[in-house]
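Asks: Only the shape, not the letters, is given here:
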């Protein structure tokens, strides 16, 4: 019998209480990982953790704000205290936001940058700290197809997702000698509560993008989790610094 893709791995998921993060947790559990779940919402985390624990997956969970360094350190320390090491991390926490760049408030700009950019940097920093002493590991950051191109109406969000790609590629260079792989996934439209907010903010925008997608559909959170799980696994052992589109062919 072939071993499951993440058998024996200790994986941290940041932004695990809903949407892509929650379903990635289900995918990683299916594939044999033990999990540390982190997010701001205690209620959401409890729901996911209780479900997976009942199904036999070893799970720890911790609440906190990804833009606060002490909180992110607790995320990683929870993995080390509960499981003794950290093999992989899926940095998924993020905010969306719509509006022309010249209409975005300074407060909104600062908040989306704090979560989507500073938060990813803090996660990488703490995860590298844990992995460097344990023989390496794999980090997957969530960017977006919006981080690979320009379009009107979501400029601040797109700027953060461009930044995530820059952080990913730099971290791959910085940490490759320690055996740490760093990659990103770039989802197109994925059916989540966040996508519904975009539909409401930009009427017709999501449907136009789906219509321009070769597969003619939005993706699912499970499909994103499958892609991330493969990058976290040993089957992607010589892949680092890559931005993998999960977009139904939209970027092709």
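Replies: Looks like it arrived, so ask away. It should be emphasised that the depicted structure is a prediction, and the values quoted were computed from it without experimental measurement.

Asks: make it CA atoms for all contacts and neighbour counts henceforth
Replies: OK.

Asks: now the strands for the stretch 51-200 of the chain?
Replies: 59-63, 88-91, 137-142, 180-187 (DSSP state E, counting those that start in this stretch).

Asks: Export those strands to CSV and append columns for mean neighbour count and distance to residue 168.
Replies: Below are these laid out as CSV (neighbours: other Cα atoms under 10 Å; distance: least, Cα to Cα, whole Å):
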stretch, mean neighbour count, distance to residue 168
strand 59-63, 22, 24
strand 88-91, 28, 11
strand 137-142, 27, 7
strand 180-187, 26, 6
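
Asks: Tell me which of those lies nearest to residue 122.
Replies: Closest approach to residue 122 among the strands of the stretch 51-200 of the chain is made by strand 88-91 (10.1 Å; Cα to Cα).

Asks: counting contacts, what elements does the closest one pack onto?
Replies: On a contact count with 3 or more Cα pairs under 8 Å, 6 or more residues apart in numbering; DSSP states H and E, strand 88-91 meets strand 10-14, helix 119-132, strand 137-142, helix 221-232.

Asks: take a look at this one as well, against the first:
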């Protein structure tokens, strides 16, 4: 799909954006409904988008419900590990109403964690909370906007008050607005930085004192493979994700003596709502999306030939947050199917 901007401008990670649903005519993804550049999909546009190899017949068949043979690598179904690495621990997650954050909340709870998470979409937040509780886990949803300092402070204080402390912070909330640099409004630029970078700072600011009081803990920050290599149309997003790497490295030095490890998770392109919306395809039939993602993966993830899953990224976040890697801090874990190492 490299011949079309729909493909080349997908974000290379899938962290929860926690925004309101966009229409198929909207190109950017913004948490507060900020102005976006219209993108209209005519039938001809759909047929030619991403140089769909099988042509109009494939997409027409997809819309008609005909099964598509993608030819990509099979996507593994990850099962609960059965381990209890977070038994008795309190886990704080930002942006967990869908995507990687949601998957992580479920997995932390499966491993015994008491999970407090935030997000703006109340209905989805309550759904995730109930899903975890129905499975026998412990979860608390707190509506909060990571751009708003009092919201973040209230979120952290509510979680600590409920569960008596804090052991893990997964700073995951993020959004993207994609266009050439000069086309951003100042509001759009600031919104991306405020959500992705400032939001992580605020989570650290109010979370770290509780980790110190606990005698140590772990912080995981969702950056992106875009912090290693990016492409056009991602100026605001890539800048925020590069900034997160610097924040993680400095924070690791700040709190190493307090027995707090701080690491960054760098997801590659992940099949989540954020990625689908950034591609402007959230209102297309699932079969059409699957075919577009199939072709994109073949062209840009040549070794694995598929998108990552939210569960795979969540599993990586749990590894970083666990006690399995006690000597790892200030580091970056890239989980991108080999994309950033590909020289072809």
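Replies: That came through, no problem. Predicted, not measured: the structure shown is a model, and the values here were computed from it.

Asks: I'd like to know which of the helices and strands packed on strand 88-91 of the first structure lies nearest to residue 214 of the first structure.
Replies: Going by Cα to Cα, the one of these nearest residue 214 of the first structure is helix 221-232, 16.1 Å.

Asks: what about the strands of the stretch 51-200 of the first structure, which gets the closest to residue 78 of the first structure?
Replies: Comparing these by Cα to Cα, strand 59-63 comes nearest, at 7.4 Å.

Asks: Distance to residue 30 of the first structure added to the helices and strands packed on strand 88-91 of the first structure, as TSV?
Replies: Listed next are these as TSV, based on distance: least, Cα to Cα, whole Å:
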stretch	distance to residue 30 of the first structure
strand 10-14	13
helix 119-132	23
strand 137-142	18
helix 221-232	10
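
Asks: what about the helices in the stretch 51-200 of the first structure?
Replies: For the stretch 51-200 of the first structure, the helices defined by DSSP state H, counting those that start in this stretch cover 69-83, 106-113, 119-132, 155-175, 193-201.

Asks: re earlier: of all the helices and strands packed on strand 88-91 of the first structure, which lies closest to residue 27 of the first structure?
Replies: Going by Cα to Cα, the one of those nearest residue 27 of the first structure is helix 221-232, 6.0 Å.

Asks: Kindly name the residues of the second structure that line up with that closest one.
Replies: Residue correspondence for helix 221-232 of the first structure in the second structure, counting by TM-score structural alignment: residues 310-321.

Asks: what does that stretch rub up against?
Replies: 14, 78, 99-101, 103-104, 107-108, 168, 170, 218-220, 263, 265, 267, 270-272, 325, 335 (Cα atoms under 8 Å, 6 or more residues apart in numbering).

Asks: Would you indicate which residues of that stretch are buried?
Replies: 310-318, 320-321 (16 or more other Cα atoms under 10 Å).

Asks: Let me see the contact set for the most centrally placed residue in the first structure.
Replies: Taking Cα atoms, centre = their mean, the centroid of the first structure lies closest to residue 92, which sits 2.3 Å from it. Residue 92 of the first structure is in contact with 13-16, 20-21, 141-142, counting by Cα under 8 Å, 6+ apart.

Asks: And for residue 197 of the second structure?
Replies: 240-241, 243-244.

Asks: Counterpart of it over in the first structure?
Replies: Here residue 197 of the second structure is matched to residue 117 in the first structure, going by TM-score structural alignment.

Asks: Would you mind measuring from that match to residue 68 of the first structure?
Replies: The spacing between residue 117 of the first structure and residue 68 of the first structure, counted by Cα to Cα, to the nearest Å, is 12 Å.

Asks: before we move on, what about residue 212 of the first structure?
Replies: In terms of Cα to Cα, residue 212 of the first structure sits 38 Å off from residue 68 of the first structure.

Asks: Pull out the buried residues from the contacts of residue 197 of the second structure.
Replies: Judged by 16+ other Cα under 10 Å, buried ones among the contacts of residue 197 of the second structure: 240-241, 243-244.

Asks: Now do the aligned partner of residue 52 of the first structure in the second structure against residue 97 of the second structure, distance only.
Replies: Aligned counterpart of residue 52 of the first structure in the second structure: residue 132 (TM-score structural alignment). From residue 132 of the second structure over to residue 97 of the second structure the distance is 12 Å, taken as Cα to Cα.

Asks: which one of the two has more residues nearby?
Replies: Per other Cα atoms under 10 Å, whichever of residue 132 of the second structure and residue 97 has more neighbours is residue 97, with 30 against 21.

Asks: Does residue 214 of the first structure touch residue 188 like I think?
Replies: No. Using Cα atoms under 8 Å, residue 214 of the first structure is not in contact with residue 188, being 11.8 Å away.

Asks: So those two - more neighbours on which side?
Replies: Neighbours per residue, other Cα under 10 Å: of residue 214 of the first structure and residue 188, the larger number sits with residue 188, 24 against 13.

Asks: Name the nearest residue to that one, sequence neighbours excluded.
Replies: With sequence-adjacent residues excluded and distances taken as Cα to Cα, 6 or more residues apart in numbering, residue 188 of the first structure is closest to residue 247, at 4.2 Å.

Asks: so how far is residue 227 of the second structure from the equivalent of that neighbour over in the second structure?
Replies: Correspondence of residue 247 of the first structure to the second structure, assessed by TM-score structural alignment: residue 336. Separation of residue 336 of the second structure from residue 227 of the second structure (Cα to Cα) stands at 12 Å.

Asks: which neighbours do these two share?
Replies: Both residue 336 of the second structure and residue 227 are in contact with residue 266, where contact means Cα under 8 Å, 6+ apart.

Asks: What's the local residue count around residue 157 of the first structure?
Replies: Neighbours of residue 157 of the first structure under the rule other Cα under 10 Å: 24.

Asks: got a list of what the equivalent of it over in the second structure touches?
Replies: Residue 157 of the first structure maps onto residue 237 in the second structure, with residues paired by TM-score structural alignment. Going by Cα under 8 Å, 6+ apart, residue 237 of the second structure touches 175-178, 192-193.

Asks: Let's see if you can find the most crowded of the residues you listed.
Replies: residue 176 (30 neighbours).

Asks: Setting aside sequence neighbours, what's the nearest residue to whatever residue of the first structure lines up with it?
Replies: Alignment note: residue 176 of the second structure maps to residue 96 in the first structure; criterion TM-score structural alignment. Nearest residue to residue 96 of the first structure in three dimensions, chain neighbours excluded: residue 157, at 5.8 Å (Cα to Cα, 6+ apart).

Asks: which SSE is the residue of the second structure positioned farthest from its centre in?
Replies: Distance from the C-alpha centroid of the second structure, by Cα atoms, centre = their mean, peaks at residue 57 (33.2 Å). Using DSSP states H and E, residue 57 of the second structure maps to helix 55-63.
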